[in-house]
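# Sequence first, predicted model second:
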Amino acid sequence: MKIAFYGSSLLSSRWNGAATYYRGIIKALAALGYDVTFYEPDVYGRQQNRDIDPPDWCKVVVYQPTAAAMKGVTARAAEADIVVKASGVGFEDDALFGQVLDAASPQALTIFWDVDAPATLASLAADGDQPLRAQLDRVDLVLTYGGGDPVVYGYRALGVKDCIPIYNALDPETHQPVPHDPRFACDLAFLGNRLPDREQRVDDFFFTAAALLPERTFLLGGSGWEDKPMSPNVRYIGHVGTADHNAFNVSPKAVLNISRSSMASNGYSPATRVFEAVGAGACLITDAWTGLDLFLKEGEEVLAARDGWDVVDILNELTPLRATAIGQRARERVLREHTYDRRAAEVDQIVRNRVPARRMEAV
């Protein structure tokens, strides 16, 4: 089956936290026989900062951020059996979604794939007159990259036909243990872009811990932190390309995950960084959130902190031997239960249960 997938970017992770998720899901779907074309706009300097070359498992079409170019690529939706519009594409999302739905064949399965469901639902609750609200009435299915029951219930309350979470996962061929790299050596590392929905939590969990442990070394990666005040024991290295993520994760004693506020309050929303880190065998410290135990067992496969003081206590008690053991157990768990092959199999079953029905409805 042919999939037309309209998203932010497959080729670049620059200001694009969904890149790893897109790559993992689509690569695994291709292995199941799906023919995927990914349409992405040339925005935010992503094409000048690609992390991967166009892959052989997916055709990528890059279009210019103009109305005419967008019209051209949305017309291609008519050729697909499955049409996916992701959230946060980054150029005229509302117009893009409308044009994609208009162009899709009546026999096609139409999907809104929300990679930031807690934020989307909060935005719709604040302003129900957004074009997205009416567009959701036209799709067959909403998929989300996390959120659990709160997101499912939130979308169903809006009247969507169905909503199913497809969680982040690990691609073992991409994220795996590698030799330690002295560029990333430290006691605690955090990788994340500077975003309004996360900055206060980064202050609470990362910068507070760094200030309280001046004898420890901290490493900060991600875009946008250049003018952020930070203690002398924090080393800022800017954007870290995906090619360096394995080394970034495996070289520190521990790696910190900090959820954005909306995802932390909602729960059931493991970031791609969680699986990248443990896939490399890292000892992961994460901010605590509801649903964590569905993915990793606290105290054995992951260490959870409620605030920066907890991070301090964890680091003071964490030995290299225990850090290594936690990382190994987490990697074993994720390889058993949380790979993109498993997620793609879920999507495949969902699609196969719905495509025949859609075709019958169109007759």
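Okay, I see it.
# Every contact and neighbour count from this point should use C-alpha atoms.
OK.
# contacting residues around stretch 224-234?
The set of residues external to stretch 224-234 that reach it, using Cα atoms under 8 Å, 6 or more residues apart in numbering, is 193-194, 207, 210-211, 214-220, 236, 238.
# swap that for stretch 340-358, sorry
Applying Cα under 8 Å, 6+ apart, the external contacts of stretch 340-358 come out as 24-26, 28-29, 107-109, 166-171.
# can you check stretch 264-273 too?
So stretch 264-273 is contacted by 17-18, 20-21, 118, 145-148, 150-151, 167-169, 257, 259, 263, 288-292 (Cα under 8 Å, 6+ apart).
# related to what we said a few turns ago, which of the contacts of stretch 224-234 are buried, as a PyMOL select command?
Selection of buried members from the contacts of stretch 224-234 for PyMOL, criterion 16 or more other Cα atoms under 10 Å:
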select buried, resi 193+194+207+210+211+216+217+218+219+220+236+238
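# From the contacts of stretch 224-234, which land in helices?
Secondary structure from DSSP state H places 210-211 of the contacts of stretch 224-234 in helices.
# And the contacts of stretch 224-234, which is closest to Gly281?
Lowest distance from Gly281 to these (Cα to Cα) belongs to Leu219, with 17.9 Å.
# related to what we said a few turns ago, could the contacts of stretch 224-234 go into TSV alongside distance to Tyr63?
TSV is the format used below for those (distance: Cα to Cα, whole Å):
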residue	distance to Tyr63
Asn193	25
Arg194	27
Phe207	39
Ala210	43
Ala211	45
Pro214	48
Glu215	49
Arg216	46
Thr217	43
Phe218	39
Leu219	36
Leu220	33
Tyr236	33
Gly238	27
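# wait, what's in contact with the spatially closest residue to Ile52 that is not a sequence neighbour?
Nearest residue to Ile52, sequence neighbours excluded (Cα to Cα, 6 or more residues apart in numbering): Leu11, at 5.4 Å. For Leu11, the contact set (Cα under 8 Å, 6+ apart) comprises 19, 46-47, 50-54.
# go with 7 Å
By Cα atoms under 7 Å, 6 or more residues apart in numbering, the residues touching Leu11 are 50-54.
# That one: helix or strand, and which one exactly?
Leu11 is part of no helix or strand when elements are defined by DSSP states H and E.
# before we move on, what about the one 10 residues further on?
Remark: Tyr21 resides in helix 19-31, with elements defined by DSSP H and E.
# helices or strands next to that helix in the packing?
Here helix 19-31 is seen to pack against helix 340-362 when contacts are counted using 3 or more Cα pairs under 7 Å, 6 or more residues apart in numbering; DSSP states H and E.
# Need the contacts of stretch 340-358 in a markdown table (columns: distance to His338 and neighbour count).
Below are the contacts of stretch 340-358 laid out as a markdown table (distance: Cα to Cα, whole Å; neighbours: other Cα atoms under 10 Å):
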| residue | distance to His338 | neighbour count |
| --- | --- | --- |
| Gly24 | 11 | 22 |
| Ile25 | 12 | 24 |
| Ile26 | 15 | 24 |
| Ala28 | 13 | 21 |
| Leu29 | 15 | 23 |
| Gln107 | 32 | 19 |
| Ala108 | 29 | 23 |
| Leu109 | 26 | 23 |
| Ile166 | 11 | 22 |
| Tyr167 | 9 | 24 |
| Asn168 | 8 | 28 |
| Ala169 | 5 | 29 |
| Leu170 | 6 | 31 |
| Asp171 | 9 | 24 |
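# Next up, a structure to set beside the first:
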Amino acid sequence: MGAPLSIAFFASSLVSAYWNGAATYYRGMVRALAGLGHRIVFYEPDAYERQSHRDMDDPDWAKVVVYPATESGVMRSLEAAKGSDLVIKASGVGVFDELLEREVLRLKNEGTQVIFWDVDAPATLERIAANTNDPFRALIPQYDLVLTYGGGDPIVRRYTSFGARTCIPIYNALDPETHYPVHSEPRLEADLSFLGNRLPDRERRVEEFFLAVAKRLPERSFLLAGSGWDDKERSGNVKYLGHLGTCDHNAFNCSPMAVLNVSRDGMARNGFSPATRVFEAAGAGACMITDQWEGVEQFFEPEREIYVAASGEEVAEIMDRLTPSLAAAVGSRALTRVRAQHTYAHRARQFQEIFSAGAKGKPSTGGTL
């Protein structure tokens, strides 16, 4: 590799997972990049009560700068980021995204590359396709590189069609120092559990793949966690926890017989977009059931390392034949696979290969896995 890079990273939050589904992705990538010697300053706004719901202290592997959620706060942070080798603007910061996407490009010069890192590419691309006046459309060709949270060749083709110079998916993964097998906890035991915030582009699928299955299987126990489901109608065999801090995620994954993954609409339509929680659950040795999406077999082998269901009815059928011993065997194989192929150390090496020529070099088009 070239010399270690100084990286300015503008994103939603590194220190709080509150209404911030990408938190563990950022943590895994930033920590692994720091482990390779790169120096990261992570800029995040004081917004959405995230700072009052922190679930980690400032790490020793990155400098965290929390700026006021104001236009002047944004501009001061951009000024501070000048001179970095790489400046990264992630999607979904949550406040002043348009301003950041435009102004971050002013930091480009001979020694600074500016990158857009899309952690929800299907939604971004659907949004700009539907609105020819979306200001981000004209900015895409100006970025040196677009990285995405996933999406495979379909996302690469679509970003390229909007003028992206290069688009490379870097999939989410496992941080084995954060997610690993632990003892089960009685309060988190269930036959099937689901963790996810209530979002408009996820709710219908949660209804089909989880809540309807609970009604169909009244003798089974179900556990729902995540923000926003308080007033959602659910059957009596569904226990609701509310927001679950990341400190409890390992126990959440290890306590039920199986854990359900439900994709958001755009990611399910596009495929090649495994949720971070798929890798986290595998890292805890959980038996996973996922809704069907194209490309799942690139990450885990169906029926051996993960169960795949095309409908709520298929989830119920899997639950009918699943036993604790069978679930344990599937979870064990998933754990072996994820540690061997899908850790953030693997992803950080991919990132490093992309910039192997150094900050002034042109990005290569390294593989997606």
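Happy to help now that I have it. Since this is a predicted model, take the numbers as computed values, not measurements.
# I'd like the TM-score for the two structures, please.
After superposition, the two chains reach a TM-score of 0.97 (TM-score structural alignment, normalised by the length of the first structure), with 359 aligned residues with a Cα RMSD of 1.1 Å.
# Could you identify which of the contacts of Leu11 of the first structure has the most neighbours?
Within the contacts of Leu11 of the first structure, most neighbours by other Cα atoms under 10 Å means Asp51, with 19 neighbours.
# Just to confirm, what residue in the second structure is aligned with that one?
In the second structure, Asp51 of the first structure lines up with Asp55, judged by TM-score structural alignment.
# and the gap between that match and Met267 of the second structure?
Using Cα to Cα, to the nearest Å, Asp55 of the second structure is found at 27 Å from Met267 of the second structure.
# need the helices for the stretch 201-350 of the first structure, in chain order.
Along the stretch 201-350 of the first structure, counting by DSSP state H, counting those that start in this stretch, helices occupy 208-212, 245-250, 261-266, 272-279, 308-317, 320-337, 340-362.
# so the shortest one matches what in the second structure?
Mapped onto the second structure using TM-score structural alignment, helix 208-212 of the first structure spans residues 212-216.
# post-alignment, the matching stretch versus the first structure, mean distance?
Using mean Cα distance after the TM-score superposition for the first structure, stretch 212-216 of the second structure ends up 0.4 Å from its aligned counterpart in the first structure, as a mean over the superposed pairs.
# quick one: what's aligned to Leu284 of the first structure in the second structure?
Alignment note (TM-score structural alignment): Leu284 of the first structure maps to Met288 of the second structure.
# my guess is its match contacts Met257, does it?
No - the pair Met288 of the second structure / Met257 is not scored as a contact, 9.1 Å apart, by Cα atoms under 7 Å.
# Apart from its neighbours in sequence, what residue is nearest Asn333 of the second structure?
You called it Asn, but residue 333 of the second structure is Arg. Closest residue in space to Arg333 of the second structure, ignoring its immediate chain neighbours: Glu305 at 5.4 Å, by Cα to Cα, 6+ apart.
# residues near that neighbour, how many?
Glu305 of the second structure has 27 neighbours, counted by other Cα under 10 Å.
# So the residue nearest to Glu215 of the first structure when sequence neighbours are not counted versus Lys2 of the first structure, what's the distance?
Once flanking residues are discounted, Glu215 of the first structure sits nearest to Asn233: 7.5 Å by Cα to Cα, 6+ apart. As judged by Cα to Cα, Asn233 of the first structure and Lys2 of the first structure stand 51 Å apart.
# What of Arg76 of the first structure?
Going from Arg76 of the first structure to Lys2 of the first structure by Cα to Cα gives 11 Å.
# try Ile82 of the first structure
6 Å.
# same question, Ala357 of the first structure
In terms of Cα to Cα, Ala357 of the first structure sits 17 Å off from Lys2 of the first structure.
# Which one's more surrounded, these two?
More neighbours surround Lys2 than the other of Ala357 of the first structure and Lys2, with 16 against 12 (other Cα under 10 Å).
# Now check the more buried one against the second structure: what is it aligned to?
Lys2 of the first structure maps onto Ser6 in the second structure, with residues paired by TM-score structural alignment.
# out of the helices of the stretch 201-350 of the first structure, nearest to Glu92 of the first structure?
Minimum separation from Glu92 of the first structure across those (Cα to Cα) falls at helix 261-266, 23.3 Å.
# More neighbours: Met288 and Met257 of the second structure, which one.
Taking Met288 of the second structure and Met257 together and counting by other Cα under 10 Å, Met288 has the greater number of neighbours (27 against 24).
# quick one: contacts for that one?
By Cα under 7 Å, 6+ apart, the contact list for Met288 of the second structure reads 258-260, 306-307.
# ok, and the closest non-adjacent residue to it?
Val259 is the one closest to Met288 of the second structure (Cα to Cα, 6+ apart), at 4.9 Å.
# What residue in the first structure is paired with the one you found?
In the first structure, Val259 of the second structure lines up with Val255, judged by TM-score structural alignment.
# In contact with that match, which residues?
When contacts are counted by Cα under 7 Å, 6+ apart, Val255 of the first structure is found next to 188-190, 249, 282-285.
# at 6 Å what do you get?
By Cα atoms under 6 Å, 6 or more residues apart in numbering, Val255 of the first structure lies in contact with 188-190, 284.
# From Ser87 of the first structure, how far out is it?
Distance, Val255 of the first structure to Ser87 of the first structure, using Cα to Cα: 28 Å.
# which residue lies farthest from the center of the second structure?
Outermost residue of the second structure with respect to the C-alpha centroid, by Cα atoms, centre = their mean, is Glu219; its distance is 33.1 Å.
# Show me the contacts of Met288 of the second structure that map onto strands.
Among the contacts of Met288 of the second structure, the members falling in strands (DSSP state E) are 258-260, 307.
# Nearest to Phe162 of the second structure among the residues you listed?
Out of those, the member with the shortest distance to Phe162 of the second structure (by Cα to Cα) is Leu260, at 34.5 Å.
# Identify the residues contacting the closest one.
Counting by Cα under 6 Å, 6+ apart, Leu260 of the second structure touches 193-194, 288-290.
# run the last query once more with 8 Å
Neighbour list for Leu260 of the second structure: 192-195, 210, 288-290 [criterion: Cα under 8 Å, 6+ apart].
# and the gap between it and Gly271 of the second structure?
Counting by Cα to Cα, the gap from Leu260 of the second structure to Gly271 of the second structure is 17 Å.
# Arg31 of the second structure too?
Using Cα to Cα, Arg31 of the second structure is found at 27 Å from Gly271 of the second structure.
# Tell me which residue of the second structure lines up with the residue nearest to Ile52 of the first structure.
In the second structure, Leu11 of the first structure lines up with Val15, judged by TM-score structural alignment.
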